[in-house]
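Engineer: Sharing a model that was predicted from the sequence below.
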Amino acid sequence: MYFHVMLFLLLFSSRNISPMVPGNQTQFTEFLLLGFSETPEHQGPLFGLFLVMYLVTVVGNLLLMLIVTSDSHLHTPMYFFVSNLSFVDLCIITTTVPNMLVNFLKQSKVIPYAGCLAQLYFFTAFGSLDNFLLTAMAYDRFVAICHPLHYATIMSPRLCVLLVLLSWIISLVQSLIQNLMVTRLSFCRDHEIQHFFCDFPQILKLSCSDTFINYMVLYITTGLLGIVPLTGIVFSYSQIFSSILKVPSAKGKYKAFSTCGSHLSVVSLFYGTGIGVYLSSSTTQSSWKSTVASAMYAVIIPMLNPFIYSLRNKDIKDALRKIISKGTSFE
């Protein structure tokens, strides 16, 4: 990851990070994030709301990672993926919310051009990582329920690490490609982004250049990195449900379903809000509705995920009780 960050910054600096605009347009080095600026009197309450959500997200995901790493009973493929998902969720919300909070305090809407591109890069990379990790978790549940006797052999530590490493590489590379495509664009005088963070569809709308190739790359990567993993998840759960229905006892069916409940909830939220965001951005004329939909996707879901995996999970609750009891014993 360090290599990609250094390459990313080197490419920006080599291009002087100032987008050239055609004709007699002036140069600029910043964008304006208009996100929640339609109601200035709500800036204070919104700052408090997003600050609370950010802190809850940070504490919740860090606590979940601590629980998984500290309890040896949770050193299994499923919880390995859960802890990685928590880390990625923490990175996603950190990519967008702190900058928004600073802008609330400064009563400013400005984000530097280089900062916008960095936000594009990391948000896209971490969003893709979420996608791949959810797919890996679906495969893990498929093997556990459909091939329980071979689970330990198939879901080896080596395979789990390889799946996560491959997810990182693909996500970082595809995000780097899309960002390099943006650096070739020129922008008009209108550099107001109707959003609270930089996103590819919003940036492409502001360009004076021909964005056909950019949109093609965006659609292809969205298709390959979105639809293909979702198809894998749907296939995995179709096989899971088919196997569960063959279980003779109601108790056995409930136990099998309960192991998938948390993951299914997260998948539904992730893809439901993700599809809603991009459908709303392409069909609705209301920037406020599109911004609220994006907040659900980029802020609310990372906050909810640790609670979804902990509130209905007996293993997580037991591990948390152990940590609390150890903490109280030292007092």
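Structural biologist: Cool, the structure landed. Numbering: from 1, shown residues only.

Engineer: drop to CA atoms for contacts and neighbour counts, all remaining ones
Structural biologist: Noted.

Engineer: Please, where are all the strands along this protein?
Structural biologist: Counting by DSSP state E, the segments of the chain that form strands are 30-33, 110-112, 192-193.

Engineer: and among these, the most buried is which?
Structural biologist: Compared across the strands of the chain, strand 30-33 shows the largest average neighbour count, a mean of 20 (mean count of other Cα atoms under 10 Å).

Engineer: So what's the gap between that one and the chain middle?
Structural biologist: 22 Å (Cα atoms, centre = their mean, to the nearest Å).

Engineer: Same question for stretch 83-94.
Structural biologist: Its chain's average C-alpha position is 7 Å from that of stretch 83-94, according to Cα atoms, centre = their mean.

Engineer: Which residues does it contact?
Structural biologist: Under the criterion Cα atoms under 8 Å, 6 or more residues apart in numbering, residues 54, 57-58, 61-62, 64-65, 68, 122-123, 126-127, 129-130, 133-134, 298-299, 302-303, 305-306 lie in contact with stretch 83-94.

Engineer: second one coming, line it up with the first:
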Amino acid sequence: YTTVTNVLVHNTTFVRPATFYISGFSNIPYDKYYYVFLFFVYIMTVLGNGLLLSVIYLVKTLHTPKYMIVFSLALTDLCGSTALIPKVLDTFLFDRRYIVYEACLSYMFFVWFFASLQSWTLVTMSYDRFIAICFPLRYHRVVTKPAIAAMLLLTWVVSLSLFALAAGLLDRLSFCGSLVIQSFFCDHGPIYRLACNDTSLNYIIAYVGLITVIFCPLILILLTYVCIAIALSRIASGLDRLKALKTCTSHLILVALFFLPLVGTNIAALTSYIHPNARIINSTLSHTIPALLNPIIYSLKTEEVLNPIRKLFKNNRCKNISKYYKCVLVLH
């Protein structure tokens, strides 16, 4: 497959490959059309999240704790898609399937780092909804900018530490057999399974990562919604209950879009056999579709965001019209 380099470190011989080979789909005709579809998904993701980030940054009325969380989600969606899709397109559309060893570890780190940030940002959103519905009178005292900034910073530090450790543990492995990664990117599981020495620590960190990125956030979100459901059941007015529930529907859709494919794919991969093609389709969609739909579902359909966008476009149109009439007057 490729040449390997033997490196002697602390009396232990580590066999590190110069490159890995990313296999992608196996025996699927016209698979390039799928990657073209991912290209259009990426373009729309960049446009949607870029617009949302610009609006939140430019409109001062949106400089609130709630939209700090939305800004963080849009930023991690944009960075996560950028970490994954351009390299996937380069790998398969242009048939550059060999990837340098160090680049492969960096690739794995950034994809899972931003996936972890997306997951915990959804937890922070559920916390915001929990306080707003269960403790509405305390909301502005509890959900403050410093509090939200501290929560978001904590997610960055924990995610950074966890996946730096995962990459470091991969770097201590020897690869003396196959160098073909049975995935569409440098995924953690398919890489460490290629090693020919002890991978017990990598197996443990895979479970820790799974719990940290998927199960722990999902359990916390479900617990917040149990509390929200209890609080809503105590509201006498059905209309007030419906209004409160509507503020949660967008977040619940985002949670379902993000977690269900990831949970299904990873449980199947860890407990039984999942065909590489099925894993690739599930993983690509779970890493890309939520980032595309998040700005549409959560923000770009709300009046708080739509009104500033309308005003920005209206002001630009008025400026263009005024410039046009000034030019006409000068010409006459």
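Structural biologist: All right, it came through fine. The structure presented is a predicted model; accordingly, all values stated were derived computationally and were not measured.

Engineer: where does the TM-score land?
Structural biologist: The TM-score (TM-score structural alignment, normalised by the length of the first structure) is 0.88; 313 aligned residues with a Cα RMSD of 2.3 Å.

Engineer: now the strands of the first structure as CSV including distance to Thr211 of the first structure?
Structural biologist: Formatted as CSV, the strands of the first structure follow (distance: least, Cα to Cα, whole Å):
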stretch, distance to Thr211 of the first structure
strand 30-33, 18
strand 110-112, 21
strand 192-193, 17
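
Engineer: aligned partner of Phe39 of the second structure in the first structure?
Structural biologist: Aligning on TM-score structural alignment places Phe39 of the second structure opposite Leu51 in the first structure.

Engineer: is it true that that match touches Leu101?
Structural biologist: Yes: if you go by Cα atoms under 8 Å, Leu51 of the first structure and Leu101 touch, sitting 7.1 Å apart.

Engineer: okay, and stretch 313-324 of the first structure goes to which residues in the second structure?
Structural biologist: Residues 302-313 of the second structure are the counterpart of stretch 313-324 of the first structure, counting by TM-score structural alignment.

Engineer: Also stretch 294-302 of the first structure?
Structural biologist: Mapping stretch 294-302 of the first structure onto the second structure (TM-score structural alignment) gives residues 283-291.

Engineer: Tell me roughly how far that stretch lies from the first structure on average.
Structural biologist: With mean Cα distance after the TM-score superposition for the first structure, stretch 283-291 of the second structure departs from the first structure by a mean of 1.1 Å once superposed.

Engineer: How far off centre is that stretch?
Structural biologist: A distance of 8 Å separates the centroid of the chain from that of stretch 283-291 of the second structure, by Cα atoms, centre = their mean.

Engineer: Can you point out the buried residues in that stretch?
Structural biologist: Neighbour counts using 16 or more other Cα atoms under 10 Å place 283-291 of stretch 283-291 of the second structure among the buried residues.

Engineer: Serialize these to CSV and add fields for distance to Pro136 of the second structure.
Structural biologist: Shown next, in CSV, are those (distance: Cα to Cα, whole Å):
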residue, distance to Pro136 of the second structure
Ser283, 38
Thr284, 39
Leu285, 36
Ser286, 34
His287, 34
Thr288, 34
Ile289, 33
Pro290, 29
Ala291, 30
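
Engineer: what's the most distant pair in those residues?
Structural biologist: Farthest apart among those by Cα to Cα are Ser283 and Ala291. That separation is 13.1 Å.

Engineer: quick one: common contacting residues for the two?
Structural biologist: With Cα under 8 Å, 6+ apart, Ser283 of the second structure and Ala291 have no common neighbours.

Engineer: Find the nearest non-adjacent residue to the residue nearest the centre of the second structure, please.
Structural biologist: Closest residue to the average C-alpha location of the second structure: Ala115 at 3.8 Å, with Cα atoms, centre = their mean. Distances taken as Cα to Cα, 6 or more residues apart in numbering place Gly80 nearest to Ala115 of the second structure, at 6.6 Å, with adjacent residues excluded.
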